[in-house]
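Q: Here is a sequence together with a model predicted from it:
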Amino acid sequence: MKLVVEQPAARWYKTEMGLADGDSVRIFVRLGGCGSVHPGLSLGVIKDVPRSAGLSEAVEGVTFYIEEDNIWYLENKDLRISFDEKYEEIKMDVE
């Protein structure tokens, strides 16, 4: 299980969220949305400080992470965060 954040996605988050080098972004499970793994649940993002990161990756000076208590969502798979240039949006794929 791993978290992969592609550079174009990290740059997009830095711009859209006004992030600076050294900031952290928490990826968390939320109720609602169109999640690909668990019906009725999806992933959200928020600028935050890690408490007990289960997975993390630093890209473009920003640490993206999932807390240990949210790793169950991935079901032992990888999470890849990419930027779709055609639609100018973020894609989160559990693979």
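A: Perfect, I can see it now. Numbering: from 1, shown residues only.

Q: Every contact and neighbour count from this point should use C-alpha atoms.
A: Noted.

Q: I90: how many residues sit nearby?
A: 16 (other Cα atoms under 10 Å).

Q: Check E60 too.
A: E60: 17 neighbours (other Cα under 10 Å).

Q: Would you confirm that it contacts A20?
A: No - E60 lies out of contact with A20 (Cα atoms under 8 Å); the separation is 9.3 Å.

Q: And for the protein, the residue most distant from the center?
A: Distance from the centre of the chain peaks at K86, with 20.0 Å (Cα atoms, centre = their mean).

Q: Tell me, how many residues neighbour Y65?
A: 25.

Q: any idea which helix or strand carries the residue nearest in space to the middle of the chain?
A: What sits nearest the mean C-alpha location of the chain, by Cα atoms, centre = their mean, is I27, with 4.4 Å. I27 is part of strand 24-31, with elements assigned from DSSP states H and E.

Q: alright, now check it against this:
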Amino acid sequence: MKIEVNERALRWFKEEVGLEEGSAVKFYPQAYGSSPVQESFALAFTIDNDLKEVAVHTVSDDITFFIEDSDLWFFNGHDLYVEYNQANDELEYKYIRP
């Protein structure tokens, strides 16, 4: 599994969330939502610099994006692509099976 965060999504994180170099973003499943890979769960994120049980990560512009070992089930074998949807002014998650 891999995580890719495109440049526009990275800019969104910096502008809207205030991320700076050295920050870390954890993606995790949240109940009471929906996604193409898990019914009744959506993907959420939080700022979390506690990188203890990292299963997958990527670093862009010295910002770490990661998923913990205990949350891999959510992705059901899919890679995560984080993009920015300009029309809706929000992040967009794409799940693609390698």
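A: Happy to help now that I have it. Quick caveat, the model's predicted, so the values are computed rather than measured.

Q: Please state their TM-score.
A: Counting by TM-score structural alignment, normalised by the length of the first structure, the TM-score of this superposition works out to 0.93. Behind it: 95 aligned residues with a Cα RMSD of 1.0 Å.

Q: rewinding a little: tell me the spacing between the residue nearest to the centre of the first structure and K14 of the first structure.
A: 15 Å (Cα to Cα, to the nearest Å).

Q: start and end residues in the second structure for stretch 79-90 of the first structure, please.
A: Stretch 79-90 of the first structure lines up with residues 80-91 of the second structure when matched by TM-score structural alignment.

Q: so how far is the matching stretch from its chain's centroid?
A: Centroid displacement of stretch 80-91 of the second structure relative to its chain, using Cα atoms, centre = their mean, to the nearest Å, is 11 Å.

Q: Let me see the residues that make contact with that stretch.
A: 1-6, 8-9, 12, 92-96 (Cα atoms under 8 Å, 6 or more residues apart in numbering).

Q: how does it look with 7 Å?
A: K2, I3, E4, V5, N6, R8, A9, E92, Y93, K94, Y95, I96 (Cα atoms under 7 Å, 6 or more residues apart in numbering).

Q: Also stretch 22-32 of the first structure?
A: Taking Cα under 7 Å, 6+ apart as the rule, stretch 22-32 of the first structure contacts 40-49, 61-66, 70.

Q: give me that answer again for 8 Å
A: Counting by Cα under 8 Å, 6+ apart, 40-50, 61-67, 70, 73 sit against stretch 22-32 of the first structure.

Q: same thing with stretch 35-43 of the first structure?
A: I27, F28, V29, R30, L31, G32, G33, C34, Y73, L74, D93, V94.

Q: same thing but at 7 Å, please
A: Counting by Cα under 7 Å, 6+ apart, I27, F28, V29, R30, L31, G32, G33, C34 sit against stretch 35-43 of the first structure.

Q: so what's the first one closest to, chain neighbours aside?
A: Right, the one you point to is I27 of the first structure. V45 (4.6 Å; Cα to Cα, 6 or more residues apart in numbering).
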